[in-house]
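Q: Sequence and predicted structure are below.
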Amino acid sequence: MNVTPLAWGITIAVTIAFFVYEFFAHVRKPHEPTIGESARWSAFYIGLAVVFGVGLGIVSGWDFGGEYFAGYLTEKALSIDNLFVFLIIMTGFAVPRAYQQKVLMIGIVIALILRGAFIAVGAALIANLSWIFYVFGAFLLFLAYRQARGGHESNPADSAFMRLVRRILPVTDEFHEDKLTVRKDGRRWVTPMLLTIVAIGFIDLVFAIDSIPAIYGLTEEAYIVFVANAFALMGLRQLYFLIGGLLERLVYLAQGLAVILAFIGVKLVLHALHVNEVPFINGGQGVEWAPEIPIWFSLTFIGATIAVATIASLVKTRADRRRVDESV
């Protein structure tokens, strides 16, 4: 796939313009979005991602279009997992609903910047070190195991990292609107608002390390990796307010993501065997029996896994609620 510097420049400029618009149109004035507002903007951004994918398929071929949609679905699912952790952080710091938009917006921008950096590093590694596919594959299998066990038991707001930050910085006990710092008794203090952003930035770093190897297991095109991540993050703020109550009902989301990560991990290992150059594996030659999983199968598998995890979660939570109601 040949992407010119001009196309890269336009893509990055348009992405930045969307986030700047988001800030000035929706985030600058603190308020809690309505369900209608969140639904409209969520539908807009998802529709925009679909239109872009169709256009990419028409212009560059449906192999690349399929890679984009598989990557977008994977990154969207991982982003929803992001939202679950964001919800835990917001609750842990007791961030007022009116100020949560600002925290989310800054967190999403940090996520995009970090993912952009990891995309560049990943592209360089793949271009120069074919054995990196083995590393990515093994890493994703480890992440799948960790995800299957559930990763949301602890409160990130009370993690060892945040306790260290509190010891280093003077922190006020209360929020001062959406200010990050305030002057009090002749001294500059950090507000819980800034601590919340620091916590989300740290979580963004962890998720960037998780998500980039996952999408590189579906496509080696850095441009597709970037746009899939950008579209997955666009509208995430509105999605947070739209499905805030639903997040807690997605009890099988972790297991669904574990299946997806394991699948991509296996796909990467098979690809690594297929293009093998490691001397102590098959004499440095590609392993002929190692199949290349087609992108249509990846797209179908990822979509089906997300659907099954969502439906199973809703069925279970509805049954649990029914049992509680009957016992009262």
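A: Nice, thanks for sending it over. These figures come from a predicted structure and were not determined experimentally.

Q: hey, let's count contacts and neighbours off CA atoms from now on
A: Fine.

Q: Once you drop chain neighbours, what's closest to Leu205?
A: Once flanking residues are discounted, Leu205 sits nearest to Leu114: 6.6 Å by C-alpha to C-alpha, 6 or more residues apart in numbering.

Q: right, and that neighbour touches Ile203 too?
A: No. With contact defined as C-alpha atoms under 8 Å, Leu114 does not reach Ile203; the gap is 11.0 Å.

Q: Tell me if Asp204 really is in a strand.
A: No. Secondary structure of Asp204 (DSSP: H, G, I helix; E, B strand; the rest coil): helix, not part of a strand.

Q: got the contact list for it?
A: Counting by C-alpha atoms under 8 Å, 6 or more residues apart in numbering, Asp204 touches Asn82, Gly107, Ile110, Ala111, Leu114.

Q: put this beside the first:
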Amino acid sequence: MESALPVWFEITSLVVITIILVADLLLVIKRPHVPSFKEATLWVVFYVALALIFAGLMFVIGDAQHGSEFLAGWLTEYSLSIDNLFVFVVIMARFAVPRKIQQEVLMVGIIIALVLRLIFILLGAALIENFSWIFYIFGAFLLYTAFNQAFGNHEDDGEESGLIKMLRKRVSIAPDFHGIKLRTVVDGRKMFTPVLIVFIAIGTTDLIFALDSIPAIFGITQSPFIVFTANVFALMGLRQLYFLLGGLLERLEYLKYGIAFILFFIGVKLVFHALHTNELPFINGGEHIDWVPEIDTWTSLIVIIASMAVATVASLVKARVDAKKRGHKLMDEVPHFTEE
């Protein structure tokens, strides 16, 4: 039987995480700038190291089950957060957000994401506690999301949503950005700045990703504390990762298939778990289906790491092959002169 984590550890962890987030927010507000490649790399390494230290504490203060669940949950959320970056890049380009304020915009987006995910985590935990059949719905939703991720048409991701189009018609929006300000004065009229539109675009995007990621991590652990901390650690370094990966994201062509496979795998795991704990009267007479295998956390961890590694390596190899082909084509187009 899995033992509970000490209450003092959970409270201390949440206090420390809150302090780190507030410090990060203040740093962004006081030093608005475009981070260099070296700076972004150091911050990403710092947050990854922080997550691994926290995982180590989970192993020591809790047990192997807690530690492995956090690692698997964190890696799942981290991979799904990388998928967020693709959409963030599109949003920044679509609304021509100046690079010098992109850090602040991303930080606000991350805070919105954390608030939304906390709400979904609490709702998800309550549903799981009272309705075991919710795993069927979570599993089916992840299987659908996996299929859409792999084969869906994402060409319209940069288009404005109906909500933003309606807002543009009803609210006066200034033509230009004025730093990170939400309100400004143009020709004596008070108007909202385009930052409001960007925040709404990021917020609605985060809402969609929360719908995907929360069922995914509940397929690994049912502990609300582990679910929330895994989300926090996955999102904390997202801002720096945005500037670090920037142009690289476009080269990771197969990453979406790796993420789709992870969602598919966890969807299958959730359906198996639902069958194993089945209480629905029209399935097996309301009895548990004991012959259905339960996929353990370590298997999930291996599958998640392998999926991301294979997708990333395959993407980089293809990008390199394509670059060589383009190079050969350019060389073929260059006229060659021979001495007669």
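A: Thanks, I have it. The model shown is predicted, which means the values in this text are computed figures rather than measured ones.

Q: The residue nearest to Leu205 of the first structure matches what in the second structure?
A: Matched across to the second structure, Leu114 of the first structure falls on Leu116, judged by TM-score structural alignment.

Q: repeat for Gly66 of the first structure
A: When the second structure is aligned by TM-score structural alignment, Gly66 of the first structure is paired with Ser68.

Q: and the gap between that match and Ala274 of the second structure?
A: 21 Å (C-alpha to C-alpha, to the nearest Å).

Q: do Trp291 of the second structure as well
A: The gap separating Trp291 of the second structure from Ala274 of the second structure is 12 Å, by C-alpha to C-alpha.

Q: So for those two, which residue has more residues nearby?
A: Shown here are Trp291 of the second structure and Ala274; by other C-alpha atoms under 10 Å, Ala274 has more neighbours (24 against 9).

Q: before we move on, back to that, tell me the contacts of the match of Leu114 of the first structure?
A: Contacts of Leu116 of the second structure (C-alpha under 8 Å, 6+ apart): Asp206, Leu207, Ala210.

Q: Gly158 of the second structure too?
A: By C-alpha under 8 Å, 6+ apart, Gly158 of the second structure lies in contact with Val87, Val90, Ile91, Arg94.

Q: would you say it is within a helix?
A: No. If the criterion is three-state DSSP, then Gly158 of the second structure is coil and not within a helix.

Q: Without its sequence neighbours, what residue ends up closest to Glu292 of the first structure?
A: What sits nearest to Glu292 of the first structure in space, not counting adjacent residues and going by C-alpha to C-alpha, 6+ apart, is His271, at 6.0 Å.

Q: Give me the secondary structure label for the counterpart of that neighbour in the second structure.
A: Counting by TM-score structural alignment, His271 of the first structure corresponds to His273 in the second structure. Recorded secondary structure, His273 of the second structure: helix (three-state DSSP).

Q: do the one 5 residues further on as well
A: Assigned with three-state DSSP, Asn278 of the second structure falls in the coil class.

Q: filter the contacts of Gly158 of the second structure to the buried ones?
A: Neighbour-count burial within the contacts of Gly158 of the second structure applies to Val87, Ile91; the criterion is 16 or more other C-alpha atoms under 10 Å.

Q: Just give me the closest of the contacts of Gly158 of the second structure to Thr221 of the second structure.
A: Using C-alpha to C-alpha, Val87 comes nearest to Thr221 of the second structure of the contacts of Gly158 of the second structure, at 27.1 Å.

Q: all helices in the first structure, in order from the N-terminus.
A: Under the criterion DSSP state H, the first structure carries helices at the ranges 5-22, 35-60, 62-93, 97-128, 132-148, 160-168, 192-216, 222-233, 236-242, 244-247, 253-274, 295-327.

Q: could I get the ones you listed as a markdown table with distance to Ile281 of the first structure?
A: As requested, these are arranged in a markdown table below (distance: least, C-alpha to C-alpha, whole Å):
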| stretch | distance to Ile281 of the first structure |
| --- | --- |
| helix 5-22 | 37 |
| helix 35-60 | 35 |
| helix 62-93 | 28 |
| helix 97-128 | 19 |
| helix 132-148 | 11 |
| helix 160-168 | 41 |
| helix 192-216 | 22 |
| helix 222-233 | 28 |
| helix 236-242 | 43 |
| helix 244-247 | 44 |
| helix 253-274 | 8 |
| helix 295-327 | 26 |
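
Q: Let me know which of those helices is the nearest to Asn282 of the first structure.
A: helix 253-274 (8.9 Å).

Q: Report all helices and strands that that closest one contacts.
A: helix 62-93, helix 132-148, helix 192-216, helix 295-327 (3 or more C-alpha pairs under 8 Å, 6 or more residues apart in numbering; DSSP states H and E).

Q: For Met234 of the first structure, which of these is the nearest?
A: Closest to Met234 of the first structure of these is helix 62-93 (C-alpha to C-alpha; 9.8 Å).

Q: mean per-residue distance, that closest one to the second structure?
A: Comparing helix 62-93 of the first structure with its match in the second structure after superposition yields a mean distance of 0.6 Å (mean C-alpha distance after the TM-score superposition for the first structure).

Q: Could I get the buried residue list for that helix?
A: 62, 64-90, 93.

Q: quick one: that helix to helix 295-327, angle?
A: Angle of helix 62-93 of the first structure versus helix 295-327, following axes from the mean of the first three to the mean of the last three C-alpha atoms, to 10 degrees, is 30 degrees.

Q: Pretty sure Asp296 is one of the things the match of His271 of the first structure touches, is it not?
A: No. With contact defined as C-alpha under 8 Å, His273 of the second structure does not count as touching Asp296 (10.4 Å).

Q: Relative to Gly245 of the first structure, how far out is the spatially most central residue of the first structure?
A: Centroid-nearest residue in the first structure, with C-alpha atoms, centre = their mean: Ser79, separated by 3.0 Å. As judged by C-alpha to C-alpha, Ser79 of the first structure and Gly245 of the first structure stand 16 Å apart.

Q: Next: Leu236 of the first structure.
A: Distance, Leu236 of the first structure to Gly245 of the first structure, by C-alpha to C-alpha: 15 Å.

Q: When those two are compared, which one has more neighbours?
A: The neighbour comparison of Leu236 of the first structure against Gly245 (other C-alpha under 10 Å) goes to Leu236, with 24 against 11.
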